[in-house]
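Chemist: Sequence plus the predicted model coming up.
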Amino acid sequence: MFTGIIETLGEVIDVVNEGTNRHYTIKSAISNELKIDQSVAHNGVCLTVVALTADTHTVTAIEETLQKTNLNELEKGKRVNLERCMQMNGRLDGHIVQGHVDQTAVCVKRAVLDGSWEYRFKYDAEKGNVTVEKGSVCVNGISLTVVGSKDDEFSVFIIPYTFEHTNLQEVNVGDTVNIEFDIIGKYVARLIGK
């Protein structure tokens, strides 16, 4: 369980393919605090730490994960949003995030405003996911508030702190991001659909 509040950015320093799996080695400020078998969200994708060095950690993404997320686009030198799992005695500053990406979306608008940024994302509505105005959505692991909700797209507005401390600053029109829709909204949509 995560909150969507990014702790730090990591840098991909190695990518190794093994069969249909891909192993990512990440250098970050929190790598030295991690443990083998710990869950860490990478761009919103919950992955298990499988190896450690003094300042790096390695995680493995299987074919299913690579097909449903943007992790297959990660390469050496790319930055990735990192969040360790939530502590049960802490505040839930973002929203309830499982680290299970529902699908990807494409950035169709990036606008610099006076003191903030607007991003608009388009997704495949046929997969049954929905957003609601002022509801929550997780983009690349970042807990954000939905504005301009439509059947197949939505916008988010980004404050300077989030822009500076996440990899959203590197997302441009045409780029793919990971989307985890609000868990409560998913349950409600499924119940209504039945």
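Modeler: Yep, it's here.

Chemist: use CA for all of it now, contacts and neighbours both
Modeler: Fine.

Chemist: any idea which element residue 119 lies in?
Modeler: For residue 119, the host element (DSSP states H and E) is strand 117-122.

Chemist: by contact count, what packs against that strand?
Modeler: strand 103-112, strand 153-158 (3 or more C-alpha pairs under 8 Å, 6 or more residues apart in numbering; DSSP states H and E).

Chemist: Could you identify which of the ones you listed is most buried?
Modeler: Among the helices and strands packed on strand 117-122, the stretch with the highest mean neighbour count (mean count of other C-alpha atoms under 10 Å) is strand 153-158, at a mean of 21.

Chemist: And the contacts of that strand?
Modeler: 116-123, 131, 144-149 (C-alpha atoms under 8 Å, 6 or more residues apart in numbering).

Chemist: about what we covered before: columns distance to residue 185 on top of the helices and strands packed on strand 117-122, output as JSON lines?
Modeler: Shown next, in JSON lines, are the helices and strands packed on strand 117-122 (distance: least, C-alpha to C-alpha, whole Å):
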{"stretch": "strand 103-112", "distance to residue 185": "15"}
{"stretch": "strand 153-158", "distance to residue 185": "15"}
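
Chemist: alright, now check it against this:
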Amino acid sequence: MFTGIIEATGTITQLTHRGEDIRLTVDTGKLDMSDVELGDSIATNGVCLTVVDFSSGHYSADVSAETIRYTGFADYQVGSRVNLEKAMLPTTRFGGHIVSGHVDGVGTVSAIHEHSNYVEVWVQAPDELAKYIAHKGSITVDGVSLTVNKVDGATFMLWLIPHTLQETIIGTYKVGTKVNLEVDVVARYLERLLQGDQAAQPHKKDISMEFLAKHGFAKR
């Protein structure tokens, strides 16, 4: 579990392909590794990865084909910078929001506007995530806990202060940059809860006449 408050930025120094998976090595920069142990979790651009090797200045983790498929890791290269956050402790200040490190999809930076004391960034999210993104709600972008300031369909806007731009990789974003998105986990649970008893029923992909009639698209 994480909070979305980035502790450091790191740099990918090695990518080793192992079949469909990748062994990733990250230079951790100023991240304090003194309390890290094998098996610990480190959010890397918002993706929860398990430490399989480490030193005072690096860690390695295995990235599965499933993770590569649903995150921006497919485009990462040696030299790519990443946001880093170690898993939270019970005594950690909860400055962000609940972040699981399970990315829901990849968005695209669609516009950037610079203002006198902040930068306005617009992100195009996958259509299927639009229902989870709410005005003044929380969203995780490349591991950073942020507040949604405006929503227009599946596109949302962020106001970013200089500190966030300096302490994360967001300051390097350009139009077209791909970003990992994790929606607020509370929205996920609420969606499931609202299904009530129907949540126990197997998901049916086929659309029947009964289904259409029930939802007002056909006459019984």
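Modeler: Yep, it's here. Just so we're clear, the structure is a prediction, and the values are computed from it rather than from any experiment.

Chemist: OK, contacts around the counterpart of residue 174 of structure 1 in structure 2?
Modeler: In structure 2, the residue paired with residue 174 of structure 1 is residue 176, using TM-score structural alignment. Listed by C-alpha under 8 Å, 6+ apart, the contact set of residue 176 of structure 2 reads 108, 109, 110.

Chemist: And the contacts of strand 153-158 of structure 1, which is closest to residue 182 of structure 1?
Modeler: Nearest to residue 182 of structure 1 among the contacts of strand 153-158 of structure 1, counting by C-alpha to C-alpha, is residue 131 at 7.7 Å.

Chemist: pretty sure the closest one is touching residue 149, no?
Modeler: Yes - the criterion here is C-alpha atoms under 8 Å, and residue 131 of structure 1 meets it with residue 149 at 6.0 Å.

Chemist: Can I get the buried ones among the contacts of strand 153-158 of structure 1 as something I can paste into PyMOL?
Modeler: In PyMOL, a selection of the buried entries from those looks like this (16 or more other C-alpha atoms under 10 Å):
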select buried, resi 117+119+120+121+122+123+131+144+145+146+147+149
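
Chemist: show me where structure 1 has strands.
Modeler: Per DSSP state E, structure 1 carries strands over the ranges 8-18, 21-27, 39-42, 45-52, 56-61, 79-84, 103-112, 117-122, 136-139, 142-145, 153-158, 176-181.

Chemist: Residue 60 of structure 2 matches what in structure 1?
Modeler: Looks like residue 60 of structure 2 aligns to residue 58 there (TM-score structural alignment).

Chemist: which residues touch the residue nearest to its match when sequence neighbours are not counted?
Modeler: Of all residues not flanking residue 58 of structure 1 in the chain, residue 25 sits nearest, at 4.2 Å (C-alpha to C-alpha, 6 or more residues apart in numbering). Contacts for residue 25 of structure 1 were tallied using C-alpha under 8 Å, 6+ apart; they are 12, 13, 14, 15, 56, 57, 58, 59.

Chemist: Ok, residue 73 of structure 2 next?
Modeler: Going by C-alpha under 8 Å, 6+ apart, residue 73 of structure 2 touches residue 67.

Chemist: quick one: what's aligned to it in structure 1?
Modeler: Checking TM-score structural alignment: residue 73 of structure 2 goes with residue 71.

Chemist: what's the answer for residue 46 of structure 2, then?
Modeler: Aligned partner of residue 46 of structure 2 by TM-score structural alignment: residue 44.

Chemist: if I look at the residue lying closest to residue 14 of structure 2 once chain neighbours are set aside, how far off is residue 34 of structure 2?
Modeler: Leaving aside its chain neighbours, residue 14 of structure 2 sits nearest to residue 25 (5.0 Å; criterion: C-alpha to C-alpha, 6+ apart). In this view, residue 25 of structure 2 and residue 34 of structure 2 are 17 Å apart by C-alpha to C-alpha, to the nearest Å.

Chemist: The strand holding residue 119 of structure 1: average distance to aligned residues in structure 2?
Modeler: When structure 2 is overlaid, strand 117-122 of structure 1 sits 0.8 Å from its aligned residues on average, using mean C-alpha distance after the TM-score superposition for structure 1.
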